[in-house]
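Trainee: heads up, no residue letters with this:
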């Protein structure tokens, strides 16, 4: 471990030890006043036990690979790569959020899965040592200073796959380059999504020879139009509302607000209201990004509209010109968005009408659904560029123009179908990142042997 990195490690460790008297009361308050945190509280402290059933032919005594993701979206996107790696290497899986943990547990029931410990040296050192972690792979932008410094202290190589850096994140890290350059310089491999990401990681200190371009792994999802997605139950749920509203003779136009946030939903619905009435019934499918914010959605959704949840629904008889042409469905479950996307006629990309940076539109593109986004697409800039250039995505400067776009889409099913075909073409052309990533990881994964044993930690 280089002397400069050792210095930063000792600083982090010293701060950790000094702050424990303040950290402990905070942890107690979280346990006492946040019931949702209790089921996995020990995992946040790195204290939970773990079990696994690796194949009998796999050598696991020589150490394991820690694979870490952030949340639900990253867990699903990383699943094909994790599956490939698990065929040859013993893995330990961690996630930052509970939804990410549950997705990993569902997809890999035989592998050890837990929440990642809080980013403190006193938690990461025993976690890594007790699980015999030999190498670490992070997914996308999961950069945790204590984790990486502890890995360096233990002699554990770390890398990032499907790596990306948003403009905002790159600027923020550039301002603290004196710290992040040590962390980035310690990475043994970084497999990035785009050429712009490649240059950004090099600028932040990753050695030129250790940064590789493979493309975006999120394009390598199962093809939803080839049996990869079962949407029958969701279709029944969606059609139930449409039959109740009396639109059996002509199927309503289905607008999906995908991974949407409350404030942008409110503005989008207001813009849609201004454009009513429409030539077709409009069924707005609302899929919140965070289910814990469902009460915020229910607080402003019009009570005089048909509003159905995934588990139950209610409707009211009051109608006017707008309400006779518009009804809402609210998805209140995780794990069904991909299947719901297949049923839509037009998809609005969430997080783009708020200054969030955007959430992945790849599921809709794969299903051949036209897309519309707002101006804030920094987190998905390469994907949006590909889809916009291909002709299957339209970017709007704000939600006020959405009603005109809806009217155009309703009146031009041929144009809508053509946009969907263009998205399918982009989806087909962009696939292959999984194979390229596996090839680029071969040098990093070679010579799996026990991590160095230290007694001075």
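Mentor: All right, it came through fine. Not measured: the values here are computed from a predicted model. Residues are numbered from 1 along each chain as shown.
Trainee: drop to CA atoms for contacts and neighbour counts, all remaining ones
Mentor: Will do.
Trainee: hang on, residue 135 in a strand?
Mentor: Yes. Counting by DSSP: H, G, I helix; E, B strand; the rest coil, residue 135 falls inside a strand.
Trainee: residue 157 is in contact with that one, correct?
Mentor: Yes. Under the criterion of Cα atoms under 8 Å, residue 135 makes contact with residue 157 at 5.2 Å.
Trainee: and here's the other structure:
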């Protein structure tokens, strides 16, 4: 139940799935019996959410008081968003977090270019997603997605007045879906994926709620699936096959394969990186991984004194703790924001570790690297996006815990375009191997880049479908 309360009060779900509560839903099914009796869904889910809020209140209130991340956007989450006053028809585009927001970028640009008579606006569920959305879409309304209480979802729909809603991947909250259906608004899912657990969840909810089933199978909805398996699962939920399309994943279309040389040189100068330096970057690291990286760096630095380390944690609010860890292990932490203010006097020693405490810069920073370790993977949290450094042709390493990126990992490993490391020693050994064998590192990076280029094109396939819908509503 804690996951639902965390959604209500802006705490990211654990795990990050809007359906994780329904592992307990067999109790509800049992209480209803096999008849699938129909009742008003909003009352049911509002009651569940509110009950969960009571159970989870102490933990969540503590997190809100101690972490800005957990209280960001609270007013907007409870429906206090600005009213849209434009006379243009509006497209509400939702991406849960950073990855989905970045994925949406190419399709938003195409919609803006081809349909200037429409207004696009963006919502997201996390503070990092919000920051990236504001950076990438500074000329557009950006707000936090509402909590899934029926009166709040209806209020937000009244205020932003969308003529069409586009969800990136699969961010289906039951009350929101029903509210959209009741307002007769077409819903388009792009990059649609549905795990086996989510599939079973939606099956359960459909059995106990006719309102949810009707909303899910609404004839105006369109589902653009990433794979044939995802498409089969959508159809198995009762969605007519003529509303389901396999278009692939757009994430590859948004991955840069080069960074402007001027931008790269500016960063190199900012960080005092010389031409003969070797740069190891730990990207999107999680607690426990920074210590591993620092030990690996310490071992390698004894032999390769020109090796530099840059750490970019997944959550920048951990910066203070990581700084203390860096100092404790005998190194000097250099925060990017402090470097930018020119308040640090460089010592030019191999003890300096650059710590990224800003959001939205990692893609450019990867361009400086010779080797990239992608985090949340040596600890059991599912991994992070390893395709971003792969697209830049960098040798990429990650740990065994990459269950959230199974497709990407399989693709890279199948093409010998990345290296999976099980332990700290394997990470150290793999990096040293590529330091000693720069041609092998270059070849692996080029294979990774080829993998990314070979998967492009989904954005245009999705646009073919979106184009028809917008044209029909414009006529």
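Mentor: Looks like it arrived, so ask away. Everything quoted here is computed from the prediction, not taken from an experiment.
Trainee: mind checking the TM-score on these two?
Mentor: In this superposition the chains share a TM-score of 0.80, using TM-score structural alignment, normalised by the length of structure 1; 422 aligned residues with a Cα RMSD of 3.5 Å.
Trainee: neighbour count for residue 135 and residue 157 of structure 1, which is higher?
Mentor: The neighbour count for residue 135 of structure 1 versus residue 157, taken as other Cα atoms under 10 Å, is higher for residue 135 (24 against 21).
Trainee: that one -> structure 2?
Mentor: By TM-score structural alignment, residue 135 of structure 1 lines up with residue 164 in structure 2.
Trainee: then residue 410 of structure 1?
Mentor: Match for residue 410 of structure 1 (TM-score structural alignment): residue 435.
Trainee: is residue 245 of structure 2 in contact with residue 231, as I believe?
Mentor: Yes. With contacts counted by Cα under 8 Å, residue 245 of structure 2 reaches residue 231, the gap being 6.9 Å.
Trainee: identify the contacts common to the two.
Mentor: 224-225 (Cα atoms under 8 Å, 6 or more residues apart in numbering).
Trainee: quick check: the gap between the spatially most central residue of structure 1 and residue 397 of structure 1.
Mentor: The residue lying closest to the centre of structure 1 (Cα atoms, centre = their mean) is residue 73, at 2.6 Å. To residue 397 of structure 1, residue 73 of structure 1 is 26 Å away according to Cα to Cα, to the nearest Å.
Trainee: and residue 60 of structure 1, how many neighbours?
Mentor: Residue 60 of structure 1: 17 neighbours (other Cα under 10 Å).
Trainee: measure it to residue 17 of structure 1 for me?
Mentor: 33 Å.
Trainee: again with residue 239 of structure 1
Mentor: Distance from residue 239 of structure 1 to residue 17 of structure 1, by Cα to Cα: 58 Å.
Trainee: so residue 190 of structure 1: helix, strand or coil?
Mentor: Reduced to three states by three-state DSSP, residue 190 of structure 1 is strand.
Trainee: OK, contacts around the aligned residue in structure 2 for it?
Mentor: The equivalent of residue 190 of structure 1 in structure 2 is residue 223 (alignment by TM-score structural alignment). By Cα under 8 Å, 6+ apart, the contact list for residue 223 of structure 2 reads 188-190, 192, 234, 243-245.
Trainee: ok, and the most crowded of the residues you listed?
Mentor: Going by other Cα under 10 Å, residue 190 tops the contacts of residue 223 of structure 2 with 31 neighbours.
Trainee: quick one: map that residue onto structure 1.
Mentor: By TM-score structural alignment, residue 190 of structure 2 lines up with residue 161.
Trainee: helix or strand for that match, which one?
Mentor: Element membership for residue 161 of structure 1, per DSSP states H and E: strand 158-163.
Trainee: which residues touch that strand?
Mentor: 135-141, 148, 151, 186-193, 197, 214-217, 437.
Trainee: list the contacts of the aligned partner of residue 417 of structure 2 in structure 1.
Mentor: The alignment partner of residue 417 of structure 2 in structure 1, by TM-score structural alignment, is residue 392. Counting by Cα under 8 Å, 6+ apart, residue 392 of structure 1 makes contact with 365, 370-371, 418-423.
Trainee: one more: residue 423 of structure 2?
Mentor: Per Cα under 8 Å, 6+ apart, neighbours of residue 423 of structure 2: 378, 399.
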